[in-house]
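Q: Got a sequence here, can you model it:
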Amino acid sequence: MSARHIPFRKMNGLGNTFVVFDARQEPVTLTAEERRWVADEAAGGPGFDQMITIEKPTVGGMDAFMRIHNADGGEVDACGNATRCIGWLLMQEANNSFANILTNAGFLKAIDAGEPHMVTVDMGMPRLEWQDIPLAEEFADTRVIELQIGPIDDPILHSPSAVNMGNPHAIFWVDNVEAYDLEKIGPLLEHHPIFPERANISLAQLIGENEIRLKVWERGVGQTRACGTAACAVGVAAPRKKLTDRKTVIHLPGGPLAIHWREEDDHVLMTGAIEDEYKGQLDLDARSWTKDH
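A: Below you'll find the model as predicted:
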C-alpha cells in the first residue's frame, strides 16, 4: 500500500456514515485537512460523518482498537453506530458471535443480535455527575439543568437533561421535534459555555409507551440521520425522568435503535442495523477515489 493510496470501506449505521481504514498491518495517517476532504462529498471526497481507523489493540483480550475522527477533522472518544459497524466486521472476520473493541472511551463489546446485519453493543455505564459530563458549573441533579435559548420569559428551548455516553449530550424534551430549526439552534448550543468540551444536542419527543422520536445535532459533524450515543443518552435520560421504562425504542431519521439500560449493572445495550456499502481506494495526492469492482 502506497502512503498516499489507501484502501477504505464505506459503511453506515442507520444512515450515520463512516469511512473505515484498516491500520492493523500498516499505519494510516491523514492530516486534519485530508480528513475534512474525505468527509466532504461536495469537495469530491467519498463523504462521512465519522472516519474510523481500526488499529491493533494495546490491551490483551481485545480484538481491535477503534480510533474515531469527526467530519471537522477532530478526534473524539465514542461513536455507538460505528462500534456496531466495526463489531460486525470483526465478527465476520473471526466467524465469531462477539467482538471486544477498545476505544478512547474504554472497552466496548459488540454482540451478534441474531439477525443478518443486526448488532448489539454494550456501551457501558452512563456518566451522570456534572463534572463527568462535563459541565462548566455544578448541578446536583443532571436530569434537568438550567439552560435556555431565546427570550428569558419565552425561551425557544430550555431545561435539558445531560448525560455522558463516552461524549457529552444535552437532551431537550419537546412536543414536536419538527417544530425547531436544529440547523440553526444546534451550533449555538453545541458551543455554549456550559459545555467545556462542546456537546451533542438532541430534540426528543415521546411518541408512545417507551417510544421516542429523536433528532440530533452532533458536535463536529452537524445534523445526522442517526447518532448511537445520543440514542443511548436518551434511553438513560427518559427513565431517569420517569418518562419511560428502561427498555425503549428510539426512532431516528435513519431508523430505529432499541435501547436497554440494564438495571442489574447500569450498562446500556444498543441494538440496530448496519450496512456494508462498498470498498474503495483513496488517492490523497490527486484528491480522488474509486470504488472497487
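Q: contacts and neighbour counts: CA atoms only from here.
A: Will do.
Q: okay, now Glu137: neighbour count?
A: The criterion is other C-alpha atoms under 10 Å. On that basis, Glu137 has 11 neighbouring residues.
Q: quick one: it from Gly73, how far?
A: 28 Å (C-alpha to C-alpha, to the nearest Å).
Q: the helices in the stretch 1-150 of the chain, which residues?
A: Under the criterion DSSP state H, counting those that start in this stretch, helices of the stretch 1-150 of the chain are mapped to 32-39, 80-94.
Q: Show me the residue at the heart of this protein, geometrically.
A: Cys79 (3.4 Å; C-alpha atoms, centre = their mean).
Q: distance of it from Asn70?
A: The span separating Cys79 from Asn70 equals 10 Å under the rule C-alpha to C-alpha.
Q: circling back to that earlier point, including distance to Glu218 and mean neighbour count, could the helices of the stretch 1-150 of the chain go into CSV?
A: Written out in CSV, the entries for the helices of the stretch 1-150 of the chain read as follows (distance: least, C-alpha to C-alpha, whole Å; neighbours: other C-alpha atoms under 10 Å):
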stretch, distance to Glu218, mean neighbour count
helix 32-39, 15, 20
helix 80-94, 12, 23
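Q: quick one, what contacts the closest residue to Ala162 other than its chain neighbours?
A: Leaving aside its sequence neighbours, Ala162 sits nearest to Ala170 (C-alpha to C-alpha, 6 or more residues apart in numbering; 4.7 Å). With contacts defined as C-alpha atoms under 8 Å, 6 or more residues apart in numbering, the neighbours of Ala170 are Pro160, Ser161, Ala162, Val163, Ala199, Asn200, Ile201, Ser202.
Q: contacting residues for the first one?
A: With contact taken as C-alpha under 8 Å, 6+ apart, Pro160 is in contact with Arg143, Val144, Ile145, Glu146, Leu147, Ala170, Ile171, Phe172, Trp173.
Q: didn't the first one look like it was pressed against Arg240?
A: Yes. At 6.7 Å, Arg143 counts as touching Arg240 under the criterion of C-alpha atoms under 8 Å.
Q: next up, for comparison:
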Amino acid sequence: MHGLGNDFVVVDAREAPVAMDADRARAIADRHTGIGCDQIILIGPGDDTDVSMRIWNSDGSEVAACGNATRCVPVLVGRDVSIRTAAGVLHAAREGDGATVDMGQPRFQWNEIPIAYAMDTQPLPLAWGELANPVAVNVGNPHLVFFVPDVDAVPLEALGPDIEYDLVFPERTNVNIAHVLAPDHLVMRTWERGAGLTRACGTGACATFAAGRKLGLLAPSCRLDLPGGTLHLAEGPDGQLLMSGPATHVFAGEAAL
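A: Model prediction:
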C-alpha cells in the first residue's frame, strides 16, 4: 500500500502472529533483494482498540507513528477503526479514496521531542548549513520544521542525514522544509528518520502544520503539497491535528522473507 507514494509492506497479523525484528524488516524493505518499501507495517489485534499497529523503517528501526500508514489501516480493514500504537490510540475514518486520522495534539517541550538538554524549541537556537532556527515538535515522533523561501533550493539529501543524526537528538529526528504560499496553502519536503527522502510524510505534514500554527503563519485548515501529492490538515476543537488524504492498495501476496 502507499499514501502519496510513501510506500509500505503491510502485514496482516490480526488472525495469527507474525514475527518481526530489525533484520527481517530490513530484508523485506530492500528494493533489490526484498519487496521494497519505506516502512513495514504490522497490523495486529487490539486489546482495547479495534487493531494495533507497529512500524519499522527501511533501516530496521522501529518507530511509534506514521501518518500515511495510519490512513492505510481503515482502507485495509474496510471500516473506521481505533488503532493502538506506541504513540497512543489513534482514530481513523474512511473518507473517499483514503481516510481522515485524528493524530492527537502536538507537543513542543524540549523533553517531549526529545532534545538532549533544555532549550527553547520555538525556534531552536541551532543551525546546519543554510538551515537555521527550526521549530521542534513531537507528533508521535520527533520532527524539526524549517520554513524556507524555496524548498527545491535546499540540498535536503545532503543536510538531512547530518541533522537526523546530530547528537542533540537522542532518538534522532525527522527533517521538514516548507514554504508558505498562503495561510491556507504550503509546499514541503521531508527527510524521514530511518528512511531518507520520501515522497510524502504524514507526521511531517502534521508537524509542519502544527509549527506553522504555533508561529501564526497558517490558518486553522490548510492544504499541504508534497512531492507525492496533497494532504489536508485541520486543527480540531481541542487542538488535535486532523489529517486527510488518500491511501492506495497496490497488491497482495506472499513472500518467503
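Q: By neighbours, which of the contacts of Pro160 of the first structure wins?
A: If you rank these by neighbour count (other C-alpha under 10 Å), Ala170 sits at the top with 31 neighbours.
Q: tell me which element that one is part of?
A: strand 168-173 (DSSP states H and E).
Q: Quick one: average offset of that strand versus the second structure, please.
A: In this overlay with the second structure, the average offset of strand 168-173 of the first structure from its partner residues is 0.6 Å by mean C-alpha distance after the TM-score superposition for the first structure.
Q: counterpart of that strand in the second structure, which residues?
A: Under TM-score structural alignment, the counterpart of strand 168-173 of the first structure in the second structure spans residues 142-147.
Q: how about stretch 166-181 of the first structure: buried residues?
A: Gly166, Asn167, Pro168, His169, Ala170, Ile171, Phe172, Trp173, Val174, Val177 (16 or more other C-alpha atoms under 10 Å).
Q: I'd like those residues laid out as a markdown table, including distance to Leu282 of the first structure.
A: Below are those laid out as a markdown table (distance: C-alpha to C-alpha, whole Å):
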| residue | distance to Leu282 of the first structure |
| --- | --- |
| Gly166 | 30 |
| Asn167 | 29 |
| Pro168 | 32 |
| His169 | 33 |
| Ala170 | 36 |
| Ile171 | 37 |
| Phe172 | 39 |
| Trp173 | 42 |
| Val174 | 42 |
| Val177 | 38 |
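Q: Near whichever residue in the second structure pairs up with Gln205 of the first structure, how many other residues are there?
A: Matched by TM-score structural alignment, Gln205 of the first structure corresponds to His179 in the second structure. Counted by other C-alpha under 10 Å, the residues lying close to His179 of the second structure total 18.
Q: Other residues contacting the helix or strand where His179 of the second structure lies?
A: Using DSSP H and E, the secondary-structure element containing His179 of the second structure is strand 174-182. Counting by C-alpha under 8 Å, 6+ apart, the neighbours of strand 174-182 of the second structure from elsewhere in the structure are 142-151, 160, 163-164, 186-193, 204, 208, 217-218.
Q: Contacts only, for the residue lying closest to Pro17 of the second structure once chain neighbours are set aside.
A: Leaving aside its chain neighbours, Pro17 of the second structure sits nearest to Gly44 (7.5 Å; criterion: C-alpha to C-alpha, 6+ apart). Contacts here follow C-alpha under 8 Å, 6+ apart; on that basis Gly44 of the second structure touches Asp12, Ala13, Arg14, Glu15, Pro17, Val51, Ser52, Met53.
Q: Can you tell me what Gly44 of the second structure aligns to in the first structure?
A: By TM-score structural alignment, Gly44 of the second structure lines up with Glu55 in the first structure.
Q: returning to what we had before: and the residue nearest to Ala162 of the first structure, how far from His191 of the first structure?
A: 12 Å.
Q: Overlap of the contact sets of these two?
A: Both Ala170 of the first structure and His191 are in contact with Ala199, where contact means C-alpha under 8 Å, 6+ apart.
Q: since we're on Glu41 of the first structure, how many residues are nearby?
A: Taking other C-alpha under 10 Å as the criterion, the count of residues near Glu41 of the first structure is 12.
Q: Please name the nearest non-neighbouring residue to the equivalent of it over in the second structure.
A: Under the alignment (TM-score structural alignment), Glu41 of the first structure maps onto Arg31 of the second structure. Leaving aside its chain neighbours, Arg31 of the second structure sits nearest to Cys37 (6.8 Å; criterion: C-alpha to C-alpha, 6+ apart).
Q: Same question for Gly229 of the second structure.
A: For Gly229 of the second structure, the closest residue by C-alpha to C-alpha, 6+ apart turns out to be Leu4, at 5.5 Å.
Q: What's that neighbour aligned with over in the first structure?
A: The alignment partner of Leu4 of the second structure in the first structure, by TM-score structural alignment, is Leu14.
Q: before we move on, what SS does Ala210 of the second structure have?
A: helix (DSSP: H, G, I helix; E, B strand; the rest coil).
Q: ugh, typo on my part, it should be Ala231 of the first structure
A: State at Ala231 of the first structure, reduced to three classes by three-state DSSP: helix.
Q: ok, it touching Trp261?
A: No. Shown here, Ala231 of the first structure and Trp261 do not form a contact pair, counting by C-alpha under 8 Å, at 11.2 Å.
Q: roughly how far apart are the residue nearest to Pro17 of the second structure and Ala219 of the second structure?
A: From Gly44 of the second structure across to Ala219 of the second structure, the span is 37 Å (C-alpha to C-alpha).
Q: Could you dump the helices of the stretch 1-150 of the first structure into CSV with distance to Ile101 of the first structure added?
A: Converted to CSV, the helices of the stretch 1-150 of the first structure look like this (distance: least, C-alpha to C-alpha, whole Å):
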stretch, distance to Ile101 of the first structure
helix 32-39, 23
helix 80-94, 7
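Q: I'd like the distance from the aligned residue in the second structure for His267 of the first structure to Leu233 of the second structure, if you could.
A: For His267 of the first structure, the equivalent position in the second structure is taken to be Gln240, counting by TM-score structural alignment. Per C-alpha to C-alpha, Gln240 of the second structure is found 10 Å from Leu233 of the second structure.
Q: Neighbour count for these two, which is higher?
A: Counted by other C-alpha under 10 Å, Gln240 of the second structure and Leu233 do not tie: Leu233 has more neighbours, with 26 against 16.
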